[in-house]
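> Can you look at this prediction? I've put the sequence above it.
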Amino acid sequence: MNLNDLMPRALVIGTGLAGLSTALYLSEEMPVTLISKSVLRSGNTNWAQGGIAAAVSDSDSIENHIQDTLFAGAGLCNLKVVKNYVMQAPDRIRDLQKWGVEFDSNAKGIDLTVEAAHSNARVLHIKDHTGDSIHQKLADQILNNPNIELKENLFLIDFYTTRSAKNYCTDKSKWLGAYFLNSKTQKVESFSADHCILATGGAGRTYLYTSNWEGATGDGVAAAFRAGARVANLEFMQFHPTCLFHTNERNFLISEALRGEGGTLVNRSGERFMSKYSSKLELAPRDVVARSIDQEMKRTGDECVFLDMTKFDRTHLQERYPHIFQRCDSLGIDISKSPIPVVPAAHYTCGGVLTDINGKTDIENLFAVGEVSCNGFHGANRLASNSLLECLASSKNVCDTILGSKKVPNELQNIPDWRYTGTENEDELAVVHHIWDEVRRLMWNYVGIVRSNKRLERA
């Protein structure tokens, strides 16, 4: 008998930072099946430029980080969760270092930067490709871990629960398994486990303009909702103020760190305008800056505004922001000489599957971590660089809960075969693509940066 047969098993869906860290934590005591919608090295984590927030300097404090998070969240944060995550931050940084992550440093130690709505320099970074570098190190750990089985190219379709079984009734639904479409074979595959941890990320791709990767379509939220889990705060979509505005580049983010270092927002006339909208200028919370840019564009009739970094030395910009510098340069924009054209774009889903502080959903054995979840950490608006912290802190809480439960492994369920309801043809695909485009336009126009009851009703 295989020793793994005597141990509880976990199914982790999603391979961003939340999913990878969950798999690594759990693999210390149980076998894990890790599911990727695409390939292992895909997802929004790879696109995270700025860094991860943690109060690790002598001039900073846990309390300051807590207060900044509450301020950015517009009074709608869950204080208990905020305290828990922020207090974990230094330990989670050590976990990353244990997994091989090396943050940028200076003569005083780890180099810390300031970003919008932070009262102190507390953002640890790896130049301007922090998420990608972290993801690479954790992916290496995953591939060399014998207790983790990786399955790629599996698109989540639906969950199978006790409520799905016609002959079983219970007050509380229990997760039994999940169905996935294999994008390579076009066949449906099913998986079962003792615990399912949902880490599928957000839904930014449902908007016409977004900083998110193509797979951020809210699959996990939809599947959990259909299975009977409550969702919350889905109206709180955060719009990043500065996405590159260019005909050949619709999804490239211009990091918050540039404004943190002193970059200024100007209109086409070269006029710095944030003083009209906030006393915190370019370092106001993201929602404030995004609305201000939107209002300025409407006032001037322009398609974009500009982020001016021309006061900085070219060599410094190349060394500190190599990814941004190279991408802009490839499009004919020398950011040391010309301001960067930028517009707001859908960036982060602050709502999601409702969970408690330990990631538990309304469905037994189903947990949610990272952006797909909602427990009040971000409130109505996420503080810059708190997303990677959330991934780690939420996954650690879930894993401590699961590993502390001492659950006896169940006999794996025989999940019924997926029922195919019809055949696919080219006409259907054309209709689907058309509807998808219309949905994204509708979301942008009526459920966008500035919302009203009338616009929401139209949507």
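Great, that's in hand.
> From now on I want contacts and neighbour counts done on CA atoms only, so please keep to that.
OK.
> who's in contact with the closest residue to Ala380 other than its chain neighbours?
Of all residues beyond its chain neighbours, the one nearest Ala380 is Gly73 (4.9 Å), with distances taken as CA to CA, 6 or more residues apart in numbering. Taking CA atoms under 8 Å, 6 or more residues apart in numbering as the contact definition, Gly73 lies against 378-383.
> The same query, at a cut-off of 6 Å, please.
Each residue near Gly73 by CA atoms under 6 Å, 6 or more residues apart in numbering is listed here: 378-381.
> looking at this, Leu307 is in a strand?
Yes. Assessed with DSSP: H, G, I helix; E, B strand; the rest coil, Leu307 lies in a strand.
> pretty sure it contacts Lys337?
No. If you go by CA atoms under 6 Å, Leu307 and Lys337 don't touch, sitting 11.6 Å apart.
> of those two, who's got more company?
Using other CA atoms under 10 Å, the more surrounded residue of Leu307 and Lys337 is Leu307, with 24 against 14.
> Next, the distance between the ends of stretch 35-43.
Start to finish, the residues bounding stretch 35-43 are 12 Å apart (CA to CA, to the nearest Å).
> A further structure is provided below for comparison with the first:
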Amino acid sequence: MSQFNTDYLILGSGVAGLTTAIRLAKALPNKEILVVTKANKSESNTKYAQGGIAVVWDKLDSFEDHIKDTMIAGEYYNDPEVVKMVVEEAPDCMRQLMSWGADFDFNNIGEFDLGKEGGHSAHRIIHHKDITGFEIERTLLEQVARLENIKVLPYHFGIDLITDHQLKDADTKHTNIRCYGAYIMNQKTNAIEPYIASKTILCAGGIGQVYASTTNPLIATGDGIAMAYRALAKIKDMEFVQFHPTALFEPEQSPSFLISEAVRGFGAYLKNKKGERFMLDIDERGELAPRDIVARAIDNEIHTTGERHVFLDCTHLDYDAFIKHFPNINDKCLAIGIDIRKQMIPVVPACHYACGGIEVNTNGETTIEDLYAAGECTSTGLHGANRLASNSLLEALVYANHIADHVIAHVDEVKPVNVNAPDWNDDGTSTPKELILITHYRNTIQHIMSDLVAIVRTNSKLKEAAKHLRYVEDSTRDLYVGSKLSVQICELRNLNTIANLIVEQSARRKTNMGGFYNSDLVQAE
């Protein structure tokens, strides 16, 4: 079996991974950066981000207001220093993206067409129509293509990190675990080989596929968090799962089509079947309350009325302006027979974002030596208990820059990596004759989580979820140990890990806040 060596190994090709790669490649032209991604190089949660990037740009806005809005949305569970750092570095991140060729929307007087979203006290969302993430991904990939010292490996899947545990008989409880790279599967050949690097950077995205209804793409199976957990990195705040209030209601569709929060910022109303704007009775901010409040209100409306969805009413909006701002949303609605001038859009909450993940410091360093992480797979302290809309792309940009800055500043202090990783041992395994069991267990996890560990939880639901997940985990372990590995089996293994982390950390939390809500705790107060 071959062993591959590189200077910097990056797992994930979204905004965090590619930004880190670009910064490192430009500053260290003699170093090789390898970006590994399990689908094609453009497939990531970044690509599907509609709304934009929250940036203080308008003269009437202020850093203090953006900080306050972020803290309020996160119910002050945020790290204030991290919030201040990210908010104040946002304008420079935008200038960096624009210098690389990113195109954003301007108004008729040549200024940014700033949008407003839930939880924001000002217009501060910089966007490219309703496909901001797609535009950023395009920009970053064009930059990558110009840099000869970046190599991108699509259709390569990270299975496990390589640490002291694989290299020697080590006490797995010691505190100085070091990462040396990762075992990577080439999906075209199914070969599993070690990739060794002086620094490994996890930018492996979100967890949305652990739920039956999610806005995340099929690749969002929590791989980075699960790999880090198995390597004994600290994972925190997994109970804070953000559900986007307005995913298009299309039963059995995964991922769900997102109706951007910016549509409500543009003036759309949430209504029930009777045509009533129920949010006004819940929060004085109405449709523009933070996402956790809106999602719970919709969930309550659905449960109390017995309906399967609520409606987003755009019929009163300027249609030409709507098309200009949201062309893809309009096209999607027309494709399923909804003319937003005459009909309301059926919407439901869907799993959207993980506020918790791998604990990192402000340099992006994890609790494992030589392992960094950035993006949705991390817990930085920015989001607290609930992410403020359009702060996620911003967080990824800021932390990618911090990781690059830290690596560059300490490039002369890098310890040599002279290791020979053991060959991947799959003796005694066989290729499954059919994949129906994997599909069955994946669907089972998704329905356990959606039914028992979603927007509103209870102690009994959490206990029941843990019980059912133990059975699935045992069955998955048997599959994993006895089978030639495939992406499907590895993703199932990771989804098991993510589901259990959410349930375990939910069971430990005794206070409702943000994306975590246990109705038994309300009754106990």
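That came through fine. For clarity, every value in this text was computed on a predicted model and none was experimentally measured.
> residues contacting the most centrally placed residue in the first structure?
Centroid check for the first structure by CA atoms, centre = their mean gives Glu371 as the closest residue, at 4.5 Å. Glu371 of the first structure makes contact with 201-202, according to CA under 6 Å, 6+ apart.
> And it, what's its match in the second structure?
Matched to the second structure by TM-score structural alignment, Glu371 of the first structure sits across from Glu376.
> Give me the aligned partner of Ile142 of the first structure over in the second structure.
Across the alignment, which pairs residues by TM-score structural alignment, Ile142 of the first structure is matched by Val144 of the second structure.
> Ok, Val289 of the first structure next?
In the superposition onto the second structure, Val289 of the first structure corresponds to Val294 when matched by TM-score structural alignment.
> Same question for Gly359 of the first structure.
Gly359 of the first structure maps onto Gly364 of the second structure when the alignment is built from TM-score structural alignment.
> Quick check: its match touching Ile403?
Yes. Gly364 of the second structure is within contact range of Ile403, at 5.4 Å (criterion: CA under 6 Å).
> which of those two has more neighbours?
For Gly364 of the second structure and Ile403, the more surrounded residue by other CA under 10 Å is Gly364, and the numbers stand at 27 against 24.
> need the contact list for the more buried one.
372-373, 403.
> just checking, which of these belong to helices?
Where the contacts of Gly364 of the second structure overlap with helices, as defined by DSSP state H, the overlap consists of Ile403.
> Turn the contacts of Gly364 of the second structure into a markdown table, including distance to Glu250 of the second structure.
As requested, the contacts of Gly364 of the second structure are exported to a markdown table (distance: CA to CA, whole Å):
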| residue | distance to Glu250 of the second structure |
| --- | --- |
| Tyr372 | 38 |
| Ala373 | 34 |
| Ile403 | 39 |
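> Cross-check the contact I'm expecting between Lys129 of the second structure and His325.
Yes. Under the criterion of CA under 6 Å, Lys129 of the second structure makes contact with His325 at 5.0 Å.
> For those two, work out which one has more neighbours and name it.
When Lys129 of the second structure and His325 are compared on other CA under 10 Å, the one with more neighbours turns out to be His325, at 22 against 19.
> Now do the same for that one: its match in the first structure.
Checking TM-score structural alignment: His325 of the second structure goes with Arg320.
> in terms of contact, does its match touch His125 like I think?
No. Between Arg320 of the first structure and His125 there is no contact under CA under 6 Å: 10.2 Å.
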